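1. this one's structure only:
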């Protein structure tokens, strides 16, 4: 038995699927830690970014992407990373894991679409239908009602999605995304320390909360991003975006199983509209591009 070649389609598919698990785990870890008052959201953000910076720096150095003395990235990207991480953490005071992941992912994609439209890209046919469906699903999910998410928490997660969308756009064209991401995490540390100092009167620490925050930063973020960047060059842009459709689904199902969260009809219908709309848009773009 010769095994699977490291760059074979089977290997790439396996790594891609596996990579979605740590990315989805961030929502579960934040909800488990912050929702249970095991750690306050400011401290969770700080520990997550610190441990993520350490892990990404270590991976980048050991893999030859950056030297120990070099800090890549930019302050603009670091500010967007911090804004995403902070809003993400505070949103999970009241949001369920699945609902938060769905709002986050939908707003990331919406931000990138709006920027593409502003830059002159004009979708046609099915792409417009997908855009309308996805945006309608977001509006439906966040609209008032008995099962609607708390408005402040939903707004914070939407802001996190916008920040991550802008961060992703900043990173397009990076010659060394792993090293740049490591540098952005390092640059975000002063910002998150200021946040924790501002939140000093409401700090909450526990062994469990610190453990979840470190796992979120070092493994779900650090190792997760490193895995993603290892497989990303093997995927087309459309396939890379399409595979990420699984992240909110994984987070929602895991939230039901592991955190005893309710799988409401609103969440299911919104997920169908948002993820189906995004998938339809990606399909239309892939057909237009001949991918």
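-> Done, it's in. Quick caveat, the model's predicted, so the values are computed rather than measured. Residues are numbered from 1 along each chain as shown.

2. use CA for all of it now, contacts and neighbours both
-> Noted.

3. Now do the helices in the stretch 51-200 of the chain.
-> 75-91, 97-118, 126-142, 151-171, 177-198 (DSSP state H, counting those that start in this stretch).

4. Second structure follows, compare the two:
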């Protein structure tokens, strides 16, 4: 039976990983791409983490994915990590880390739309209200000069949020590798694709990158990918979805705090108001989903 108690040590450690580590990856990306081209950096981050996990699982006796499962892992990995994370990495060349994190907090809102269109899950009135409030917050956030002056960055961040939600919805309908092998295959496929895309786009590393950039990339691979992404998969199987996805409330706060502390990124009143509106909308959606899940039990 699936465990529902939210206060065991493994659950608390997993929540710490998705709250704090995932929130810190926005700063890690900014430091890493200050010396390494964005797609090559993101690709290296994911294919190295995926390959290490794959080899470890193979050593532990896990079955390798079938050819069809590899194809599905390529699709989902390309959506969630290739576009979902790759677009964020590219956008952070121009967009502050805190702004990027607030935009990505809209993933639960896009998830409602994807579930409605792809899975036939009819959204309730409160969920539609949450969507309306959330997208109002997006419009307010995009009126911030730092984001309105970078339309490509804003578009990439919205595309990243949508593709992460789309990949999450599709992954429930297709044949994926089982357990942690699914995570490993997705990371490996997405990492290879991003590295190839970077090379085709003309990205090259002509000199040894700065130590800061290499350490940040290693942090993203080990902590952001291997540890935090695995922790998220564990939470999805162990606790209620509303708790597993509650990182959406915390990541922007962590990212804004770290961006202000280490990169001296300004926090404007408009940004605070937009973040409050967006996170309130996400809370509305999560509460509606939690109430519906209780009614269906």
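-> Now that the structure is in, tell me what you want to look at. Worth saying up front: this structure is predicted, and the values here are computed from it rather than measured.

5. TM-score for these two?
-> The TM-score (TM-score structural alignment, normalised by the length of the first structure) is 0.84; 282 aligned residues with a C-alpha RMSD of 2.8 Å.

6. what's around residue 168 of the first structure, how many residues?
-> Residue 168 of the first structure sits with 16 neighbouring residues when counted by other C-alpha atoms under 10 Å.

7. try residue 155 of the second structure
-> 13.

8. And it, how close does it get to residue 147 of the second structure?
-> Per C-alpha to C-alpha, to the nearest Å, residue 155 of the second structure is found 10 Å from residue 147 of the second structure.

9. So which of the helices of the stretch 51-200 of the first structure is the most surrounded?
-> helix 75-91 (a mean of 23; mean count of other C-alpha atoms under 10 Å).

10. got the contact list for that helix?
-> Counting contacts by C-alpha atoms under 8 Å, 6 or more residues apart in numbering, the residues outside helix 75-91 of the first structure that touch it are 30, 34, 41-42, 44-45, 49, 100, 152-157, 159-164, 166-167, 170-171, 184-185, 187-188, 191-192.

11. Tell me what angle that helix forms with helix 151-171.
-> Helix 75-91 of the first structure and helix 151-171 are oriented at 160 degrees to each other (axes from the mean of the first three to the mean of the last three C-alpha atoms, to 10 degrees).

12. what do we get in the second structure for residue 211 of the first structure?
-> In the second structure, the residue paired with residue 211 of the first structure is residue 215, using TM-score structural alignment.

13. quick one, what contacts its match?
-> Counted by C-alpha under 8 Å, 6+ apart, residue 215 of the second structure has contacts residue 32.

14. switch the cut-off to 10 Å
-> Contact analysis of residue 215 of the second structure by C-alpha atoms under 10 Å, 6 or more residues apart in numbering lists 28, 31, 32, 209, 221.

15. What of residue 270 of the second structure?
-> Contacts of residue 270 of the second structure by C-alpha under 10 Å, 6+ apart are 137, 140, 141, 142, 143, 144, 145, 276.

16. Distance-wise, check it relative to residue 145 of the second structure.
-> For residue 270 of the second structure relative to residue 145 of the second structure (C-alpha to C-alpha), the value is 10 Å.

17. Check residue 282 of the second structure too.
-> Distance from residue 282 of the second structure to residue 145 of the second structure, by C-alpha to C-alpha: 24 Å.

18. Same check on residue 8 of the second structure?
-> In terms of C-alpha to C-alpha, residue 8 of the second structure sits 44 Å off from residue 145 of the second structure.

19. correct me, but residue 111 of the first structure touches residue 131?
-> No. At 11.6 Å, residue 111 of the first structure and residue 131 do not qualify as touching, with contact defined as C-alpha atoms under 10 Å.

20. Go ahead and confirm residue 209 of the first structure touches residue 203.
-> No. Counting by C-alpha under 10 Å, residue 209 of the first structure sits too far from residue 203 to count as a contact (11.6 Å).

21. So if I had to pick from those two, which one is more boxed in?
-> Taking residue 209 of the first structure and residue 203 together and counting by other C-alpha under 10 Å, residue 209 has the greater number of neighbours (24 against 15).

22. Secondary structure element holding that one?
-> Assigned by DSSP states H and E, residue 209 of the first structure belongs to helix 207-214.

23. For that helix, which residues meet the burial criterion?
-> For helix 207-214 of the first structure, a neighbour-count test (16 or more other C-alpha atoms under 10 Å) marks 209, 210, 211, 212, 213, 214 as buried.

24. can you check stretch 254-271 of the first structure too?
-> Counting neighbours by 16+ other C-alpha under 10 Å, stretch 254-271 of the first structure gives 254, 255, 261, 266, 267, 268, 270, 271 as buried.

25. which residues sit in contact with residue 111 of the second structure?
-> 117, 161, 162, 163, 164, 165, 166, 167, 168, 169, 285.

26. what do you get for residue 131 of the first structure?
-> 109-110, 113, 123, 137, 273-274, 276-282.

27. do the same with residue 291 of the first structure
-> 236, 237, 238, 239, 283, 285.

28. If we use 8 Å, what do you get?
-> Contacts of residue 291 of the first structure by C-alpha under 8 Å, 6+ apart are 236, 238.

29. again with residue 207 of the first structure
-> residue 38.

30. How much space separates it from residue 37 of the first structure?
-> Residue 207 of the first structure is 12 Å from residue 37 of the first structure, by C-alpha to C-alpha.

31. residues touching residue 47 of the second structure, list them.
-> 187, 188, 189, 190, 191, 192.

32. That one pairs with which position in the first structure?
-> Match for residue 47 of the second structure (TM-score structural alignment): residue 50.

33. average gap between the helix or strand hosting that match and the second structure?
-> Here residue 50 of the first structure is covered by helix 41-62, with elements defined by DSSP H and E. Following the fit onto the second structure, the mean deviation recorded for helix 41-62 of the first structure is 2.6 Å by mean C-alpha distance after the TM-score superposition for the first structure.

34. just the angle between that helix and helix 177-198, please?
-> Using the same axes, to 10 degrees: helix 41-62 of the first structure against helix 177-198 is 150 degrees.

35. Check which residues of helix 41-62 of the first structure are buried.
-> Quick answer for helix 41-62 of the first structure (16+ other C-alpha under 10 Å): 41-61.
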